[in-house]
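Undergrad: no sequence on this one, just coordinates:
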């Protein structure tokens, strides 16, 4: 074993975040952030598993001394297995010799093979030996620098140094957020702003024993927010996380993210949720979708090629309320989520573009059926510029299998935020106001309205928030007589001042 990273004093989250972000300098100016994020995040994962393995090895060695067979037996109980040749330290030791890319790829493959139950296919979409990093010499040089960056004392990720496991998971989330804010539109595919995922998790009020699903899970942050709420309340991981992600590299991010956060009770599938849903009921035939207590998602906005061609013959009957438009997949995801809510406890929260609230034709008919079935619970309008890669405002829809009444609560939260240079942010007070209003389920002047089914029907099932929440503030009436009196007073004051000025000029000898 290697002593490259020796134990140090405890470290703060900010220290690790800063050190990992600085490691990205190796790529800046050479490789696009949308590409190099996968390399940096994967290297963080490799360094973490190597440091934890080393930490535990040293602990067992101190405990059992010269009994390598006993130490080896103890290490079999670890959450993962790390082949000696696949450790970060082995790669770092050979960094000055040609073939860094090939060696790292082989190491990742060996780790996957040794941990197939948890890491099967996770590294298949990432290749450090890719020509994306330049020719052989440039690639070898870049990867040498990357190995040296992660070997710095600041990135000693041993448990004996960093303490809580989430310190590493949080660094991973920090990196994903920063890549999202610098990568433009592409970033929205794998990351939901933290305050929005916090809002959705708190709206869902996850309870111990809940099965929680995100059918478009991205990097998994929204799922983990729900799980974290349960842990904060109970101190236990009594829940199960499920997800599906269509993009291979993003699915791999989610798997590594779950692992780094200690979320072992998860099932994240790779595939297109609409065309090929993978989360099926194991106890029934393959034509039955698995049902969940909570379903949350930030699906791609108005996806053009969502799978319209096969939707009419969908074997899961998800589109029996109507076929979404060929070039807008928003309701395809909504209908999938509705179909996967548990009959008793099922509830869901989904981020949608505002068009979902008012577009007509097929979408209008689907919307009408969801309302007539009394599934729609709350419509929340969010501020603009919250999401990476788009400035448009979005809304959150909350649907429930069992509602307290037959009404729909509309909340206009679009004016409550802190303005940022590129992104706006929901503050804790803004989140709490939404949550309190949703819980109270009462009208609030210029902020919330509780609409009856008849009222919504009168509006032709159009859910555009300004139809229900009047945010117009009347300007105070102008008292013209008072203005005239003030004008007369000012004219008199001006005449007095001019007379006084004339007197001063006269005294000074000016006529």
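TA: Everything's here; your move. A quick note: this is a predicted structure, and the numbers were derived from the prediction, not measured.

Undergrad: Could you use CA atoms for every contact and neighbour count after this?
TA: Noted.

Undergrad: Same question for stretch 442-451: list its buried residues.
TA: With burial defined by 16 or more other CA atoms under 10 Å, the residues of stretch 442-451 counted as buried are 443, 446, 447, 448, 449, 450, 451.

Undergrad: let's bring in a second one:
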């Protein structure tokens, strides 16, 4: 029997004992104490400790022998499980490992520590795998030279100034060295890990190695040390990283963190169709999940895609998460800037190194919705290019939605996909004036109403606006409205949420690409009609789902009516008999 075939409670017992003793000997009393502690932390009750050890022995994972000091007692030793050590694990096994990590930290430690550890262990293992490959290719070459080559291919994990290797396994057992190594890695990789030190500081990692939390950190280090992450392809490592973000998104949404559901990012990719050597920009990139979905879409179409991803994020810690996300996905053509894109778009000069006019081929974004008391005409004029960017007008401090849309439009050379609050489609005042200009300039290609309850931080449905500066003739002066409010499935993990399925995404994307009308789902509308509606872009105004009419079987309904009438008549007769009998007894009837 292997570890993976054990019942869950014995599986967890083995891992708890392995974490504590490794393959060192231990007594029954020591095992009992460890399992008791594990019962509390894992939520699994190991009521019969002897049964646990017996099951592990049967599985070939434990050996016992007489205790030299007292022959009546036994000494135990774990066997390192060959499946755990050598088998190439799949994505499901990796996710299960991360779930264990999530259970370990619970609410005691910032979830970003999981992201940090995943990154550090994965790049360390990839680095050592590359060194081993180089040794096979270049036998006899000095190991330091091989380290230097691996530095150029993975990350700088060999400190040439101090002749020191900074990988995970070199420092995992020394808290001070662990932190020093991470900080030195930041210094050696400033171009790729601009603010990793800020993430280390914000998670409180240095202090976590002390006091009560040191036990949690040690357990996490042991957990990640069990697996060789070099066995995983970058796409799987990236999926694992995204899984952590996704797993904690519902709880973090309550604290103000925003995470775009991955299926919404995937839908955007299916709508704007990134490809070839295009430059894709996200001026509010968050952890870069939406940008990465554009990369994955392009890669699926062409394995050799040379797409370039550029993002800007106001929160510096979130920007670091984006940088790590790119690395774990194996994406080299990616850059993240830190700052407020509406006031200071730092990415423009970088884009000019690819495209002299400073425009990205396509722009995607899920900017903050309906921001109040943040931007107004005065603040937006701080942007050096405000006259060009906000050519259709400045928004008030009641909502920045159309400030974001104008920024995105300005930097999009071809197309843009924007997720925004549905109120942006119909609010009046300055927003209406800006919206009118977008319609008159024929910039809006499609407006999609999404289902409600698919975002973690709001139950509002949200919309997607597709801008297109290269409309083909048949699309000119027309807007495709898609009402996808019914296109969802219940969320498999969050009961109060919905989710876009692959079929939902396919249906929406096909309707957009084929520019077709489907009754109750999509409709092509001339801009003249939109003008008559005072530039109201509310999707429900143009297309509403067809209410499913209940099919009525008249024969069946008549049969039910007759049955009800029969039951009524029978009961009426019984009640009448009772009343007559009561009245007869008391003299009311003869």
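TA: Great, that's in hand. Since we're looking at a predicted model, the values are computed, not measured.

Undergrad: Kindly provide the TM-score of these chains.
TA: The TM-score (TM-score structural alignment, normalised by the length of the first structure) is 0.84; 476 aligned residues with a CA RMSD of 3.3 Å.

Undergrad: re earlier: pick out the most distant pair among the buried residues of stretch 442-451 of the first structure.
TA: The span of these, defined through CA to CA, is set by 446 and 451 at 14.0 Å.

Undergrad: what do we get in the second structure for residue 353 of the first structure?
TA: Taking TM-score structural alignment for the superposition, residue 353 of the first structure sits opposite residue 421 in the second structure.

Undergrad: residues near the residue nearest to that match when sequence neighbours are not counted, how many?
TA: The spatial neighbour of residue 421 of the second structure that comes closest, neighbours along the chain excluded (CA to CA, 6 or more residues apart in numbering), is residue 462 at 4.9 Å. By other CA atoms under 10 Å, 22 other residues sit near residue 462 of the second structure.

Undergrad: quick one: residue 462 of the second structure from residue 447 of the second structure, how far?
TA: Separation of residue 462 of the second structure from residue 447 of the second structure (CA to CA, to the nearest Å) stands at 11 Å.

Undergrad: What of residue 192 of the second structure?
TA: Here residue 192 of the second structure is placed at a distance of 37 Å from residue 447 of the second structure (CA to CA).

Undergrad: Neighbour count: the two, which is higher?
TA: Neighbours per residue, other CA under 10 Å: of residue 192 of the second structure and residue 447, the larger number sits with residue 447, 24 against 19.

Undergrad: contacting residues for whatever residue of the first structure lines up with residue 537 of the second structure?
TA: Aligning on TM-score structural alignment places residue 537 of the second structure opposite residue 463 in the first structure. The contact partners of residue 463 of the first structure, taken as CA atoms under 8 Å, 6 or more residues apart in numbering, are 357, 358, 456.

Undergrad: Which of the residues you listed are still contacts in the second structure?
TA: Here the contacts of residue 463 of the first structure are checked against the second structure with both residues aligned by TM-score structural alignment, their matches' CA atoms under 8 Å, and the contacts held in both are 357, 358, 456.

Undergrad: how many neighbours does the closest residue to the last one other than its chain neighbours have?
TA: This means residue 456 of the first structure. Among residues not flanking residue 456 of the first structure along the chain, residue 462 sits closest, at 7.0 Å (CA to CA, 6+ apart). Other residues lying near residue 462 of the first structure total 19 when counted by other CA under 10 Å.

Undergrad: longest helix in the first structure, by residue count?
TA: The helix spanning the most residues in the first structure, taking DSSP state H as the definition, is helix 33-64.

Undergrad: Now that one: buried residues?
TA: Judged by neighbour count using 16+ other CA under 10 Å, the buried positions of helix 33-64 of the first structure are 33, 36-58, 60-61.

Undergrad: quick revisit: can I get the buried part of the contacts of residue 463 of the first structure as one ChimeraX selection?
TA: This is the ChimeraX syntax for the buried subset of these, where burial follows 16+ other CA under 10 Å:
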select :357,358,456
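
Undergrad: Contacts only, for the residue positioned nearest the centre of the first structure.
TA: With distances taken as CA atoms, centre = their mean, residue 192 lies nearest the centre of the first structure, 2.8 Å away. The neighbourhood of residue 192 of the first structure, defined by CA under 8 Å, 6+ apart, consists of 221, 222, 298, 387, 388.

Undergrad: At which residues are the helices of the stretch 451-590 of the second structure located?
TA: With DSSP state H, counting those that start in this stretch, the ranges of helices along the stretch 451-590 of the second structure come out as 502-514, 527-532, 539-542, 554-585.

Undergrad: Show me what residue 444 of the second structure aligns to in the first structure.
TA: The alignment partner of residue 444 of the second structure in the first structure, by TM-score structural alignment, is residue 376.

Undergrad: Can you give me the neighbour number for the nearest residue to its match once chain neighbours are set aside?
TA: Nearest residue to residue 376 of the first structure in three dimensions, chain neighbours excluded: residue 399, at 4.5 Å (CA to CA, 6+ apart). Taking other CA under 10 Å as the neighbour definition, residue 399 of the first structure ends up with a count of 27.

Undergrad: now residue 325 of the first structure
TA: One way to gauge burial is a neighbour count; for residue 325 of the first structure, by other CA under 10 Å, it gives 17.

Undergrad: Same question for the one 5 residues further on.
TA: As a burial measure, residue 330 of the first structure scores 23 neighbours (other CA under 10 Å).

Undergrad: Kindly report the same for residue 160 of the first structure.
TA: Close neighbours of residue 160 of the first structure, defined as other CA under 10 Å, add up to 18.

Undergrad: Please apply the same query to the one 4 residues further on.
TA: The tally of other residues near residue 164 of the first structure (other CA under 10 Å) stands at 11.

Undergrad: And it, how close does it get to residue 54 of the first structure?
TA: Note on residue 164 of the first structure: its distance to residue 54 of the first structure, by CA to CA, is 17 Å.

Undergrad: Before I go, just wanted to say thanks for your time.
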